[in-house]
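# Predicted model, plus sequence, below.
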Amino acid sequence: MNRGFPFFAAIALAASAFVASAAPSAATQREISGLMQALETSGCRFQRNGSWHESAEARSHLQRKYDYLLKRNLADTAEQFIDRAASRSSISGKPYRVACPGAAEQDASTWFQQQLQRQRQSRT
């Protein structure tokens, strides 16, 4: 019987659990922070479950959702944040909407994707 195998199996399991619980990369954290900041400073209104909210309140709500996702390792990319937190209500499933001054109302997922592309283009 090989007594070394259980030890190495335990080490491998512990290492995979550590990797699974790793935080998003610093670049991803910057992108998500940038998305939150873009929302808060946009002057846009944010619709959630049929009610409109000012941008600072919307940011606070999305921060809570992001924190929830972080605890469960479900936001490894900015795209995952947009899809899992910033696009629709996790309770009703209804899409979030964004209305900005001088622009047509649109789905929040589209708005956040546009903001993410702007961020990425400004870095290049």
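Nice, I can see it.
# from here on, contacts and neighbour counts on C-alpha atoms
OK.
# Which residue, other than its chain neighbours, is closest to the residue nearest the centre of the chain?
Centroid-nearest residue in the chain, with CA atoms, centre = their mean: Phe81, separated by 2.0 Å. Sequence neighbours aside, Ala75 is the residue nearest to Phe81 in space, at 5.3 Å (criterion: CA to CA, 6 or more residues apart in numbering).
# So the one you found lies in a helix, does it not?
No - according to DSSP: H, G, I helix; E, B strand; the rest coil, Ala75 belongs to no helix; its state is coil.
# ok, and here's another one to check against it:
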Amino acid sequence: MQALMLRALGIGLALFSTLLAAAPTPPGVRAELDGLFAELQRQQCKLYRNGSWHEAAQARQHMLRKLAYLEERGTVQSAEQFIEQAATKSSTSGKPYEVQCGQAPAQPSRTWLLAALAAQRKARAASAP
């Protein structure tokens, strides 16, 4: 009986710690990520992953799923963390992602996302009072 109670307590603590680890992304970071996902769509960029190209809306949905996956495991502390951990390669195959916008040549998703993030931050800083 005591062993069963200890086991139940252990399971309860494990579930509780899992709930504590899962946390939403801070609002400022989430705003930056939403801006990146919107820019993917605004520029009608395609995302190359696991051997095929995906249109902008699909790319955005895929990135949102990856963000949700990371949030289930803890808080995403920065846009750079999300890019490095989830937006540069397939977690299944390990193959790198590429982004192609319009007629521009394809480039590694890391390169495109970091450049778009820098542009977003520069524009926000320029418009700040």
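Arrived safely, thanks for sending. In this text the structure is predicted, and so the values were computed from the model without any measurement.
# How alike are these chains, TM-score-wise?
Structural agreement between the overlaid chains, expressed as a TM-score with TM-score structural alignment, normalised by the length of the first structure, amounts to 0.79; 109 aligned residues with a CA RMSD of 2.0 Å.
# quick one on the thing from earlier: quick one: the residue nearest to Phe81 of the first structure and Arg84 of the first structure, what's the gap?
From Ala75 of the first structure over to Arg84 of the first structure the distance is 8 Å, taken as CA to CA, to the nearest Å.
# Could you tell me how many residues sit around the counterpart of the residue nearest to Phe81 of the first structure in the second structure?
Under the alignment by TM-score structural alignment, Ala75 of the first structure pairs with Val76 in the second structure. Here the number of neighbours of Val76 of the second structure (other CA atoms under 10 Å) works out to 22.
# contacting residues for Val76 of the second structure?
For Val76 of the second structure, the contacting residues are 24-26, 29, 70, 82, by CA atoms under 8 Å, 6 or more residues apart in numbering.
# now Arg60 of the second structure
37-38, 40-41.
# Which of those ranks first by neighbour count?
Of all the contacts of Arg60 of the second structure, the most densely surrounded is Leu40 (24 neighbours; neighbours counted as other CA under 10 Å).
# Regarding that one, what is its secondary structure?
Of the three states, Leu40 of the second structure takes helix according to three-state DSSP.
# ranges for the strands of the second structure?
45-49, 52-54, 98-101, 107-108 (DSSP state E).
# so what does the first one touch, helix or strand wise?
If I follow you right, that is strand 45-49 of the second structure. Other helices and strands packing on strand 45-49 of the second structure, by 3 or more CA pairs under 8 Å, 6 or more residues apart in numbering; DSSP states H and E, are strand 52-54, helix 56-73, strand 98-101.
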